[in-house]
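S.K.: quick check, what structure comes out for this input:
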Amino acid sequence: MLSELTDWLSQKGMVVRIEESARPILQRKELSCPSGELASKSEIIIAMGGDGTLLKAARLVGQKLTPILGVNLGSLGFLTETVEEEIYTVLEDVVKDSYEVDRRMVLEAKLGDVGHEFHALNDFVIIMGESGRIVEIALHVSDEYVCAFPADGVIVSTPTGSTAYSLAAGGPIVHPTMDCIVVTPICAHSLGLRPMIIPSSETIETEVRSRAEDARLVVDGQESLRLKSGLRVQIRMADYHINLIKPKKKSFFEILRTKLRLGGREEDRAAGTEG
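M.R.: Just a heads-up that it's a prediction; the model follows:
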């Protein structure tokens, strides 16, 4: 499909560049582009695969604001809204500059006083590593102490990430164009602890209080960092958004019905396939 798509785009007068890791698939060396240069040299980026591919593309784009079109070639593909059969219809709109874009909030995390920054379109997750033991986490919101709790971990997600790991852990579904922060404990050993939605103007601060040295911070499911006991992680809304190209006439609620089976009834799923 990649070869066919490349030819179609070229016929439409568009210059095509292929991320260097995909070069063996297409075998056209002249189109290869280093990952770090792809966003700055592109007007749009097409991420073909599953949600993990789109998250990788978001990391490459960063603050450059290059719109991303996610094409689902996998199974669920909640973020990659465009299916293979729709790709040329959507790209026709792109060529005509008549496409729609969703602005998606991004989270920024800083570790301690060192100042290293990490960004996530979906979520930051604090969990224990290979030991599988529970971790004690202290939670602050903008310098105000909230609580401390033992759990398997905690998820701090964007609205976009609310339908990912957070949802599986019992978190709420949040419309992806909103700006807020979702805090979802993972199997907390406390009956009174529930997921929380925090204004995007606030800063979430977590501190691992467990003595074990195998606590991890996982960034969008793609990068894992070791957290020492007592290290504080500050998470806030980043100063940029990721722009996702969306198919026309496909709403967030239709995607919930068809991909997450919202409602669970046959008529709910059928409603998502009607014109």
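S.K.: make it CA atoms for all contacts and neighbour counts henceforth
M.R.: Fine.
S.K.: who's in contact with the most centrally placed residue in the chain?
M.R.: With distances taken as Cα atoms, centre = their mean, the residue of the chain nearest its centroid is Asn122 (3.0 Å). If you count contacts by Cα atoms under 8 Å, 6 or more residues apart in numbering, Asn122 has them with 55, 106, 157-162, 164, 220.
S.K.: Throw these into CSV and include neighbour count, distance to Val233 and secondary structure, thanks.
M.R.: Below are the contacts of Asn122 laid out as CSV (neighbours: other Cα atoms under 10 Å; distance: Cα to Cα, whole Å; DSSP: H, G, I helix; E, B strand; the rest coil):
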residue, neighbour count, distance to Val233, secondary structure
Leu55, 21, 21, helix
Val106, 26, 16, strand
Ser157, 30, 14, strand
Thr158, 33, 16, coil
Pro159, 26, 20, coil
Thr160, 22, 21, helix
Gly161, 27, 19, helix
Ser162, 27, 20, helix
Ala164, 20, 21, coil
Asp220, 23, 15, coil
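S.K.: and the end-to-end length of stretch 195-215?
M.R.: End-to-end distance for stretch 195-215, by Cα to Cα, to the nearest Å: 21 Å.
S.K.: before we go on, could you also do this sequence so I can check it against the first one:
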Amino acid sequence: MGSESGHTHTIGLVAHPRNPVAGSVTLIREFAATRGATLIAPEADAARLGADVHPVTAAEFAERATAVVSLGGDGTMLGAMRLVVGRPTPVFGVNHGNLGFLVEVSPAELPVALDRLTRGDFLLEPHSCLMVDGAAAFNDAVVTGTRQWATVNVDLAVHGVQYGYYRCDAVVACTPTGSTAYNYAAGGPVLSPSVPALALTAVAPMTGIDRTVVFGVDDAVTLTNRSGETARVLLDGVHTRDLLPGAGLGVRLHQDAVNLVRFDAATHARRNRVKLSLLDLPMRPDQLLELVPEEIREQAQRLRSR
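M.R.: Below you'll find the model as predicted:
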């Protein structure tokens, strides 16, 4: 991320809409200044990040950013990832949110992380997404009713061939990453990130398909609204469009859609396993310790050794 190769790098910032991120922005600003890098951000974020952060459109952001830093939790990280789908741009997250399954770096760890980025001391972890009529979803795409308690009737076709239908509260299409979210809550399977697959799970099915169906990377899935009224389409939890009666929604898996920066893949995986095990309380003392930030654990160790 330095300028040793003779060209100027551009760091794209994506910030949580409410949580304070000024401390991390200051560190990144100082880092960029020492290396002649330019800072850009989507127009909605730039104004509150400082005058030296240049506002750009989503298309300009994707074209210009040579690295992306997400300042927030998983929702912010997913938004950052969607901006650079299909590009080799490295993306890393600084946790200004809650659990942060996708986010590896705490604000206290940011100076060391920036130094390691400069030295190239990191790994790139590819993530797949769903392409839903040209839009990306890294966790899931959901078809649901517009009215409370309304069911949806959805036909399923694969490569244009009709395979069945759903009558349920919602239909969830998920990636392996998103399989532990809404899909899991609906009784769907947990998919290994190493499996290039998408899963379809019905939420509270009444008739039709009532088991999860798993598709491969080459399968072109179409979900057609047969409800007689408009349905909603949510991508990664955000209502992005309506699905009119009779309209179809194309869904397929896009492998290696984005690259996440990992400084310690083993530690990140261990933390995620511990966070997921909150679903299985009570926890052992050694598991609880994994939730304590490393700097606090080290401080406690020094106090005990005195």
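S.K.: got a TM-score for the pair?
M.R.: The TM-score (TM-score structural alignment, normalised by the length of the first structure) is 0.85; 267 aligned residues with a Cα RMSD of 2.6 Å.
S.K.: ok so, going back, and whichever residue in the second structure pairs up with the residue nearest to the centre of the first structure, how far from Val85 of the second structure?
M.R.: Using TM-score structural alignment, the equivalent of Asn122 of the first structure in the second structure is Asn139. Distance, Asn139 of the second structure to Val85 of the second structure, using Cα to Cα: 14 Å.
S.K.: contacts for stretch 223-232 of the second structure, please.
M.R.: 142-146, 151-157, 239-251.
S.K.: filter those down to the buried ones.
M.R.: Among the contacts of stretch 223-232 of the second structure, those classed as buried by 16 or more other Cα atoms under 10 Å are 142-146, 151-157, 242-245, 248, 250-251.
S.K.: all helices of the stretch 101-250 of the second structure, in order?
M.R.: For the stretch 101-250 of the second structure, applying DSSP state H, counting those that start in this stretch gives helices covering 110-119, 182-185.
S.K.: and Ser106 of the second structure? What does it align with in the first structure?
M.R.: Per TM-score structural alignment, Ser106 of the second structure is aligned with Val83.
S.K.: that match - nearest residue in space that isn't next to it in sequence?
M.R.: Nearest residue to Val83 of the first structure, sequence neighbours excluded (Cα to Cα, 6 or more residues apart in numbering): Asn72, at 5.1 Å.
S.K.: so how far is Ile197 of the first structure from the one you found?
M.R.: The gap separating Asn72 of the first structure from Ile197 of the first structure is 29 Å, by Cα to Cα.
S.K.: the two: who's more crowded?
M.R.: Asn72 (24 against 17; other Cα atoms under 10 Å).
S.K.: just checking, the more buried one touches Thr82?
M.R.: Yes: assessed by Cα atoms under 8 Å, Asn72 of the first structure is found in contact with Thr82 at 6.0 Å.
S.K.: measure how far the longest helix along the second structure is from the centre of its chain, please.
M.R.: The longest helix of the second structure (DSSP state H) is helix 22-35. Its chain's C-alpha centre and that of helix 22-35 of the second structure lie 24 Å apart, by Cα atoms, centre = their mean, to the nearest Å.
S.K.: who does that helix touch, helix- and strand-wise?
M.R.: For helix 22-35 of the second structure, the elements it packs on are strand 38-42, helix 110-119, judged by 3 or more Cα pairs under 8 Å, 6 or more residues apart in numbering; DSSP states H and E.
S.K.: could you find the closest non-adjacent residue to the aligned residue in the second structure for Ser162 of the first structure?
M.R.: Matched by TM-score structural alignment, Ser162 of the first structure corresponds to Ser179 in the second structure. Once flanking residues are discounted, Ser179 of the second structure sits nearest to Val190: 5.2 Å by Cα to Cα, 6+ apart.
S.K.: what lines up with the one you found in the first structure?
M.R.: By TM-score structural alignment, Val190 of the second structure lines up with Ile173.
S.K.: quick check: that match touching Ala164?
M.R.: No: assessed by Cα under 8 Å, Ile173 of the first structure is found out of contact with Ala164, at 9.4 Å.
S.K.: so what's the residue count around Cys33 of the first structure?
M.R.: The number of residues packed near Cys33 of the first structure is 19, by other Cα under 10 Å.
S.K.: dump the residue contacts of the alignment partner in the second structure of it.
M.R.: Aligning on TM-score structural alignment places Cys33 of the first structure opposite Pro55 in the second structure. By Cα under 8 Å, 6+ apart, the residues touching Pro55 of the second structure are 40-47.
S.K.: separation between Arg302 of the second structure and Leu244 of the second structure?
M.R.: 62 Å.
S.K.: closest one of the contacts of Asn122 of the first structure to Thr184 of the first structure?
M.R.: Nearest to Thr184 of the first structure among these is Ser157, at 8.0 Å by Cα to Cα.
S.K.: figure out how far the longest strand that the second structure contains is from the centre of its chain.
M.R.: Identified as the longest strand of the second structure according to DSSP state E is strand 248-262. Relative to its parent chain, strand 248-262 of the second structure has a centroid offset of 10 Å by Cα atoms, centre = their mean.
S.K.: that strand against the first structure, how far on average?
M.R.: Between strand 248-262 of the second structure and the aligned residues of the first structure, the post-superposition mean distance stands at 2.1 Å (mean Cα distance after the TM-score superposition for the first structure).
S.K.: list the buried residues for the next helix or strand after that strand?
M.R.: Using DSSP states H and E, the next helix or strand after strand 248-262 of the second structure towards the C-terminus is helix 265-276. Using 16+ other Cα under 10 Å as the test for burial, helix 265-276 of the second structure gives 268, 271-272, 274-275.
S.K.: that'll do, ta.
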